[in-house]
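Participant: Mind looking at a prediction? Sequence and model below.
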Amino acid sequence: MMEYQTYPPHRDLSSIIKCYWTLEVETSENNGKQIIVPDGCIEMAFLLGDGIKRFTSDDRYVIQPSAMVIGQITKPFAIEPLGYVNTFAVRFYPYGFSAIHSIGMEKLKDKETDLFELFGTRISTELSKQIREANDTKERIHIIENFLLDQFKEKSNQERVVQMAFDTLNKSQGSASIRSIGKLDSSKIRDLERKFLKQVGVSPKQLGKIIRLQTALRLMLDENDKTLTQIAYDSDYYDQSHFIKDFKQVTGLNPSDLFGDKSFLLSTIFYKKE
């Protein structure tokens, strides 16, 4: 059994949280190493099963903490379950986690950070215990929402420029240039880039690349009769080679490997459910 489900957030958190999600995979259904394709979001995850290792090279890995925050992913991110998978997680919008924590999001990029490093041992231990001992997903959502609502700080109008820039990038499927976002001059562009690194963890250009890649991936999954050239143009890539270059940069593989390589199985499940 492999079951992935998403759940909507509380209305008071819907501006910063995209969804909650759960993933359950029986040991017999594990498909070895999995490549997680970037989606531009930051995740807070609780591993309730047998644990997961993340590869730092072809043959080296770290064991992921049982309660962690995964920052922006900008390069191949390969994981492998140690057995039974049972995960409960919060998927924040790119700027969302900065609303509950003051750390610069660029410090979380391309890695997992143990919850105790961000919220302290007492708070993270108690939260993890409550999540683990909860009876079901509904109770876990109630627990995490109480925690997040306590942490949530209303952002100033000035800081909302990052959210507006993200909305522009998202509507353009990642193709909008930073200069076109709000018709900014050079000094304001530099200020927006600094805010992006602080609140999102990557630059507007990097996030736009990830959003555009998302668009292409969904087209590949939903309209698999299209050629790579058609998908590249429909996703606003200059040409097919540009698309292939971006895809290899963040996954380490060619787009044509998506359907034939079992290491993409989790990513295709995640994207089909969006």
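Facilitator: Sure thing, it's come through.

Participant: Going by C-alpha atoms from here, please, whenever you check contacts or count neighbours.
Facilitator: Fine.

Participant: Name the single longest helix found in this protein.
Facilitator: Looking across the chain with DSSP state H, the single longest helix is helix 204-222.

Participant: what's the nearest residue to the spatially most central residue of the chain if we skip its chain neighbours?
Facilitator: By Cα atoms, centre = their mean, the mean C-alpha position of the chain lies nearest to Cys41, the distance being 3.2 Å. Once flanking residues are discounted, Cys41 sits nearest to Pro94: 4.6 Å by Cα to Cα, 6 or more residues apart in numbering.

Participant: where does the one you found land in three-state SS?
Facilitator: Put simply, Pro94 is coil when judged by DSSP: H, G, I helix; E, B strand; the rest coil.

Participant: how far away is it from Ala165?
Facilitator: Applying Cα to Cα, to the nearest Å, the value for Pro94 to Ala165 is 11 Å.

Participant: So for the two, which residue has more residues nearby?
Facilitator: Taking neighbours as other Cα atoms under 10 Å, Pro94 and Ala165 compare with Pro94 leading, 27 against 18.

Participant: Count the residues that sit near Ile244.
Facilitator: Neighbour count for Ile244, taken as other Cα under 10 Å: 19.

Participant: wait, what's in contact with it?
Facilitator: Ile244 makes contacts with Asn254, Pro255, as judged by Cα atoms under 8 Å, 6 or more residues apart in numbering.

Participant: Confirm it sits in a strand?
Facilitator: No. Using three-state DSSP, the secondary structure at Ile244 is helix, not a strand.

Participant: any idea where the helices of the stretch 51-200 of the chain begin and end?
Facilitator: For the stretch 51-200 of the chain, applying DSSP state H, counting those that start in this stretch gives helices covering 115-119, 121-133, 137-151, 161-171, 186-199.

Participant: What residues of the longest helix of the chain count as buried?
Facilitator: Of the residues in helix 204-222, those buried under the neighbour-count criterion (16 or more other Cα atoms under 10 Å) are 204-205, 207-220.

Participant: do stretch 111-126 as well
Facilitator: Of all the residues in stretch 111-126, those buried under the rule 16+ other Cα under 10 Å are Lys111, Glu112, Thr113, Asp114, Leu115, Phe116, Ser124.

Participant: wait, the first one sits on Gly71?
Facilitator: Yes. If you go by Cα atoms under 8 Å, Lys111 and Gly71 touch, sitting 6.1 Å apart.

Participant: ok, structure two:
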Amino acid sequence: MDGGERYQEFDPPKALRPWVRKVWTYACPSPSRTIQRIAPDGCPELILDLGDPYEEADADGVFHLQPPALFAGQMTRPIAIRPVGPVELVALRFHPDGARDWLGRSLRTATDQRLNMTDRLRDLSPPAGDPEAQARQMIDWMAGQRRDDWSIDPLVRTEVEAIHADQPSPPRDASARRALQRRFLDRVGIAPRTLRSVIRFRRVFDHAMAEEAEGWLSAGLDAGYFDQPQLAREFRRFLGCTATEWAREQVELARAIASQSYKPGGPEPG
């Protein structure tokens, strides 16, 4: 990073760890106008813009300004964003199944959506230029949001942990599989099989940072992909481009969160 660009992560306090994975901050005073591709990572996020909000491309490729505060649900496809001015963000990353009680509705309603949270975060005003204070205020605010009835569904959490550990799901009959599917869609927003695909893809995604394909191809085979064409299809599905194209083109926020933040990891002990 250069030109004043910075990225930092902070751990949540113990009381929030069952729900919150990380708090991160990012700033880039003089960003380029480059379109940046953000791939799914399996974790919903609450994001507050302290600078100028990004523009995001819709399905037709038309760019629209994002709201200054948003909740990003589970992603099953990439998004394309570009900055319009100085960027400064503070964000809270939930565990895959950690946002349901805070959001107050099924995570399925937020899948592939960026929900406007401007009103809900209107009293949150972290100071510019101070990442530690920004993270602390976000954490304190979320701690104040927490209610006694917040919970973690043990069946869903066990499945999430198995996916992150790359372990097979335990045998279940058809009725049990349907029950898990319903609970997973409610608390995670996508099916277990989809989350497993996202996490498997993220295991090889870091190798796309190198321009040579041999490294990420080898990692893809280790992660369970059958061959290069299958892995290439997954890059198209989750990034909208090839690994080499992504490594060559992506800068700033897209590269920062890919190289440091969006790495698979299961829920930490509470």
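Facilitator: Sure thing, it's come through. What you are looking at is a predicted structure, and each value in this text was computed from that prediction instead of being measured.

Participant: about what we covered before: could you say which one of the helices of the stretch 51-200 of structure 1 comes nearest to Glu106 of structure 1?
Facilitator: Among those, the nearest to Glu106 of structure 1 by Cα to Cα is helix 186-199 (5.5 Å).

Participant: In structure 2, what range does the closest one match?
Facilitator: On structure 2, the counterpart of helix 186-199 of structure 1 by TM-score structural alignment is residues 174-187.

Participant: picking that back up, and the longest helix of structure 1, what other elements does it pack with?
Facilitator: With contacts defined as 3 or more Cα pairs under 8 Å, 6 or more residues apart in numbering; DSSP states H and E, helix 204-222 of structure 1 has these neighbours: helix 161-171, helix 228-234, helix 240-251, helix 265-272.

Participant: how about the ones you listed, which one is nearest Ala67 of structure 1?
Facilitator: The nearest among those, by Cα to Cα, is helix 265-272 at 19.9 Å.

Participant: what's the mean distance for that closest one versus structure 2?
Facilitator: For helix 265-272 of structure 1, the mean deviation from structure 2 after alignment is 2.7 Å (mean Cα distance after the TM-score superposition for structure 1).

Participant: now the farthest one out in structure 1, which residue is it?
Facilitator: Largest centre distance within structure 1, by Cα atoms, centre = their mean: Asp185, 30.1 Å.

Participant: residues making contact with stretch 126-135 of structure 1?
Facilitator: Outside of stretch 126-135 of structure 1, the residues within contact range by Cα under 8 Å, 6+ apart are Phe46, Leu48, Ala67, Arg140, Ile143, Ile144, Phe147.

Participant: In the residues you listed, find the pair that's most separated.
Facilitator: Maximum distance among the contacts of stretch 126-135 of structure 1 (Cα to Cα): 18.4 Å, for Leu48 and Phe147.

Participant: Pick out whichever of the two has more residues nearby.
Facilitator: Legend: neighbour count by other Cα under 10 Å for Leu48 of structure 1 and Phe147, higher for Leu48 (18 against 14).

Participant: With adjacent residues omitted, what lies nearest to the more buried one?
Facilitator: Once flanking residues are discounted, Leu48 of structure 1 sits nearest to Asn86: 5.1 Å by Cα to Cα, 6+ apart.

Participant: Check Ala243 of structure 2 too.
Facilitator: Spatially, and ignoring its direct neighbours in sequence, Ala243 of structure 2 is nearest to Ala208 (4.9 Å; Cα to Cα, 6+ apart).

Participant: from what I can see the one you found touches Ala247, true?
Facilitator: Yes. Here Ala208 of structure 2 lies in contact with Ala247, judged by Cα under 8 Å, at a distance of 5.7 Å.

Participant: hmm, back to that, under the alignment, what does the residue nearest to Leu48 of structure 1 map to in structure 2?
Facilitator: Match for Asn86 of structure 1 (TM-score structural alignment): Glu88.

Participant: The alignment partner in structure 1 of Gln260 of structure 2: how many residues sit nearby?
Facilitator: Using TM-score structural alignment, the partner of Gln260 of structure 2 in structure 1 is Lys273. Applying other Cα under 10 Å, we find 9 residues neighbouring Lys273 of structure 1.

Participant: Ala59 of structure 2 now?
Facilitator: Using other Cα under 10 Å, Ala59 of structure 2 has 8 neighbouring residues.

Participant: do you know how far it is from Arg82 of structure 2?
Facilitator: From Ala59 of structure 2 over to Arg82 of structure 2 the distance is 15 Å, taken as Cα to Cα.

Participant: ok so, going back, in JSON lines, list the buried residues of stretch 111-126 of structure 1 along with distance to Leu23 of structure 1.
Facilitator: JSON lines is the format used below for those (distance: Cα to Cα, whole Å):
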{"residue": "Lys111", "distance to Leu23 of structure 1": "20"}
{"residue": "Glu112", "distance to Leu23 of structure 1": "18"}
{"residue": "Thr113", "distance to Leu23 of structure 1": "20"}
{"residue": "Asp114", "distance to Leu23 of structure 1": "20"}
{"residue": "Leu115", "distance to Leu23 of structure 1": "20"}
{"residue": "Phe116", "distance to Leu23 of structure 1": "23"}
{"residue": "Ser124", "distance to Leu23 of structure 1": "21"}
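
Participant: who's in contact with the closest residue to Ile70 of structure 1 other than its chain neighbours?
Facilitator: Leaving aside its sequence neighbours, Ile70 of structure 1 sits nearest to Glu112 (Cα to Cα, 6+ apart; 4.4 Å). Applying Cα under 8 Å, 6+ apart, we find Glu112 of structure 1 in contact with Gln64, Pro65, Met68, Val69, Ile70, Gly71.
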